[in-house]
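Enquirer: Got a predicted structure plus its sequence, pasted below:
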Amino acid sequence: MGPAVGPAKQAAGAPHAVDRLAALLADDLAAVDVLIHQHMASPVGVIPNLAAHLIDAGGKRIRPLITLAAARLLGGGGDGARKLATAVEFVHSATLLHDDVVDLSNMRRGKKAANLIWGNSASVLVGDFLFARSFTLMVETGDIQVLDILSRAACVIAEGEVMQLAAANDAETTRERYLDIIAAKTAALFAAAGKAGAVVAGRPGAEASALETYGRELGLAFQLVDDALDYGGLSATMGKNAGDDFREGKVTLPLVFAREAGDESERTFWRRVISGERTDDDFHRAVALIRRHDGIALTLQAARDHAARAKQALEILPTNAYREALADLPDFVVERAY
């Protein structure tokens, strides 16, 4: 059985949800772009060159868009929100640089990974530089609560990456442990992006909590779709190679579903390949087993459930163009799989 039919596809030529949100926030986004390039500047040439290789590679900047939209939705915005959105993008970029070193990745956003060009040491150190820049920007907002939100998120993200590293090559990783990992390594920054946008707009109460929930649920949906695509997507649209999770020994939800439903011979197969003992044909068998047990379809259904919760979290917020644009994002995240 293939994946269930997803949401209606975007009409040909029509802008998708991220483009519509970016158009709504065009002035803010342009200012963030200026801030990004100002703050990744350094007399040490490898720093701006390596950082630009990743940051200018065409990422959709969903996380800073959430921060900007959250602030505008609640009547805020301006310089503080723009600095905060830039900080969010730097935290995200830093984690990507570090991830690619840990995962031995060779592609990121459709380009050769930075660590393959400049080396692992330079990638880690430039990631550290971007983390440091993000904290400079947080301090410049003058809001200690914002600093608390994003600094806590940075710690949780690092914990999630260590949790994932500890779970690598463990075929017995449970569904609960997997969800804990993605809640930390992916959803935490989405949640912080939404909450911090509300706080910088002067709305630290129920509205901030709602936007935090929105971000967390959106982040979970985003990662679940990514994990499904790893067993059925195209590198041209993913920006990385299909099968990377499998080759890195990561246990993601499609695999968990297949392992739980499989017989003992199939579980033996999973233990062998996830431990690192793989042949050239094993990825094709893995995909076949996952499809046999509806692993992709079940993962995408879980993504749709989280996307629905993200949209529901917005219901207490003021109705305006920014809320409507944020409400479209969860559908876009799920539509990537179709």
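Expert: Ah, there it is. Numbers count the residues shown, from 1 in each chain.
Enquirer: C-alpha from now on. contacts and neighbour counts both.
Expert: Will do.
Enquirer: quick one: contacts for the most centrally placed residue in the chain?
Expert: Geometric centre of the chain, nearest residue: residue 186, 4.9 Å, by CA atoms, centre = their mean. Contact analysis of residue 186 by CA atoms under 8 Å, 6 or more residues apart in numbering lists 157, 219, 220, 223.
Enquirer: Mind checking which of those land in helices?
Expert: Members of those lying in helices (criterion: DSSP state H): 157, 219, 220, 223.
Enquirer: between those residues, which is closest to residue 62?
Expert: Using CA to CA, the shortest approach to residue 62 within the ones in helices among the contacts of residue 186 belongs to residue 219, at 10.2 Å.
Enquirer: ok, and here's another one to check against it:
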Amino acid sequence: MGLDEAAQKPHDRLAAWLADDMAAVNALIRTRMASEHAPRIPEVTAHLVEAGGKRLRPMLTLAAARMCGYQGENHVKLAATVEFIHTATLLHDDVVDESERRRGRPTANLLWDNKSSVLVGDYLFARSFQLMVETQSLRVMDILANASAVIAEGEVLQLTAAQDLGTTEGIYLQVIRGKTAALFAAAMEVGGVIATVPEAQVQALRAYGDALGIAFQIVDDLLDYGGTDAAIGKNTGDDFRERKLTLPVIKAVARADAEERAFWQRTIEKGDQRDGDLAQAMAIMARHGAMAAARDEALHWAETARRSLDILPAHELRDMLSDLADYVVARIN
């Protein structure tokens, strides 16, 4: 089940509450992704930005700012900044992963080419920095620039850890903290910063985003082995075919006997995959309770996210964010 599947889910309630702000964000995105001299830029960007994505990250920025009483306009610029950073990383990721589907549609690198995807991603990163500069807040720029660096670092770490059966859960956590949670955390944090709330509340917002992002990525990794193509926006089993060591596989490898370890060495380390291997991988994970154990970790991080909100002022947006943490994990029920 996707985050945007049915009405009255936490994501939908957030979208309804923030509808006017999101309309402003979408208008700003359309304006800033234009290019007078390179029409391929808006073509490629529109393919991804307008593909019906959840817009979760920019909504976190808007929700944090509004929950903290912000009344200005910079939250719209920062939400657009966050979405541009996210879209740029998706364009780059699909090239690195040689992906063919994103949000249920052919990827930009498949429809155009790798060069276009990389260069348009670079353009969106540049646009994101222009937007954050317009807020005239050095702290905001520091937070988002740092997040951009951490995201890239996480992707490189994942590249070097891939296909290595020695990859630990600690390394996995470091990877997903970089590639996913860093932007969730920054999206929340900048909302509090521009609202000038006490530092303890700013850090609580950041902690919520960090924990939510970790739970979100663990669930996405679980759905790759048990979700529908429509729900995850890619083909089930893509992570296995791409030889990614995600949490359920890492847990299964750690508990493997000699025969199972040989299977993982053949399929993940050597890339020798045959018909029936995906089903066997899932059977091995089930045998060792790896999926259930990974789900327990996602539940832990969702609870951590909810607890982080406790010191923030009472607000219906805070309740929605708390419910969102629950719902992120409920997708794998």
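Expert: Happy to help now that I have it. The shown structure was predicted, so the numbers you read here are calculated from the model rather than taken from an experiment.
Enquirer: Report the TM-score for the pair.
Expert: Superposed pair, TM-score by TM-score structural alignment, normalised by the length of the second structure: 0.96. Supporting alignment: 328 aligned residues with a CA RMSD of 1.3 Å.
Enquirer: Residue 282 of the first structure maps to what in the second structure?
Expert: Superposed on the second structure with TM-score structural alignment, residue 282 of the first structure falls opposite residue 277.
Enquirer: do residue 270 of the first structure as well
Expert: Residue 270 of the first structure maps onto residue 264 in the second structure, by TM-score structural alignment.
Enquirer: Also residue 18 of the first structure?
Expert: Applying TM-score structural alignment, one finds that residue 18 of the first structure aligns to residue 11 in the second structure.
Enquirer: ok, now how distant is its match from residue 325 of the second structure?
Expert: Applying CA to CA, to the nearest Å, the value for residue 11 of the second structure to residue 325 of the second structure is 10 Å.
Enquirer: before we move on, what about residue 49 of the second structure?
Expert: 24 Å.
Enquirer: cool, and residue 83 of the second structure?
Expert: Counting by CA to CA, the gap from residue 83 of the second structure to residue 325 of the second structure is 20 Å.
Enquirer: got it, and residue 161 of the second structure?
Expert: Noted for residue 161 of the second structure: a distance of 28 Å to residue 325 of the second structure, by CA to CA.
Enquirer: More neighbours: which of the two?
Expert: More neighbours surround residue 325 than the other of residue 161 of the second structure and residue 325, with 26 against 18 (other CA atoms under 10 Å).
Enquirer: when you align them, which residue in the first structure goes with the more buried one?
Expert: Alignment note (TM-score structural alignment): residue 325 of the second structure maps to residue 330 of the first structure.
Enquirer: Over to residue 166 of the second structure?
Expert: Under the alignment by TM-score structural alignment, residue 166 of the second structure pairs with residue 172 in the first structure.
Enquirer: Can you check my assumption that that match lies in a helix?
Expert: No. Per DSSP: H, G, I helix; E, B strand; the rest coil, residue 172 of the first structure lies outside any helix segment and is coil.
Enquirer: How about it: what's its closest non-neighbour residue?
Expert: residue 271 (7.8 Å; CA to CA, 6 or more residues apart in numbering).
Enquirer: Relative to residue 97 of the first structure, how far out is the one you found?
Expert: 29 Å.
Enquirer: which residue in the first structure lines up with residue 236 of the second structure?
Expert: By TM-score structural alignment, residue 236 of the second structure lines up with residue 242.
Enquirer: Just give me the neighbour total for the closest residue to that match other than its chain neighbours.
Expert: What sits nearest to residue 242 of the first structure in space, not counting adjacent residues and going by CA to CA, 6+ apart, is residue 230, at 4.8 Å. Residue neighbour count, defined by other CA under 10 Å, stands at 23 for residue 230 of the first structure.
Enquirer: quick one: the strands in the second structure?
Expert: All strands of the second structure, identified by DSSP state E, fall at 101-102, 105-106.
Enquirer: can you list the ones you listed in CSV and add distance to residue 39 of the second structure?
Expert: Shown next, in CSV, are the strands of the second structure (distance: least, CA to CA, whole Å):
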stretch, distance to residue 39 of the second structure
strand 101-102, 22
strand 105-106, 20
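Enquirer: May I see those organised as JSON lines, with distance to residue 207 of the second structure and mean neighbour count added?
Expert: Shown next, in JSON lines, are the strands of the second structure (distance: least, CA to CA, whole Å; neighbours: other CA atoms under 10 Å):
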{"stretch": "strand 101-102", "distance to residue 207 of the second structure": "28", "mean neighbour count": "18"}
{"stretch": "strand 105-106", "distance to residue 207 of the second structure": "33", "mean neighbour count": "14"}
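Enquirer: Nearest to residue 113 of the second structure among those strands would be which one?
Expert: Nearest of the strands of the second structure (CA to CA): strand 105-106, 11.7 Å.
Enquirer: matching residues in the first structure for that closest one?
Expert: Mapping strand 105-106 of the second structure onto the first structure (TM-score structural alignment) gives residues 111-112.
Enquirer: By how much does that stretch deviate from the second structure on average?
Expert: Average distance, stretch 111-112 of the first structure versus aligned residues of the second structure after superposition (mean CA distance after the TM-score superposition for the first structure): 0.3 Å.
Enquirer: Which stretch of the first structure lines up against stretch 176-186 of the second structure?
Expert: The aligned range for stretch 176-186 of the second structure is 182-192, by TM-score structural alignment.
Enquirer: State the number of residues packed around the aligned partner of residue 56 of the second structure in the first structure.
Expert: Aligning on TM-score structural alignment places residue 56 of the second structure opposite residue 62 in the first structure. Using other CA under 10 Å, residue 62 of the first structure has 17 other residues around it.
Enquirer: List the contacts of residue 62 of the first structure.
Expert: residue 18.
Enquirer: quick one: residue 289 of the second structure from residue 299 of the second structure, how far?
Expert: Computed as CA to CA, the residue 289 of the second structure to residue 299 of the second structure distance reads 15 Å.
Enquirer: Looking at the two, which is more packed in?
Expert: Per other CA under 10 Å, whichever of residue 289 of the second structure and residue 299 has more neighbours is residue 299, with 20 against 16.
Enquirer: list the contacts for residue 284 of the second structure?
Expert: By CA under 8 Å, 6+ apart, residue 284 of the second structure lies in contact with 252, 260.
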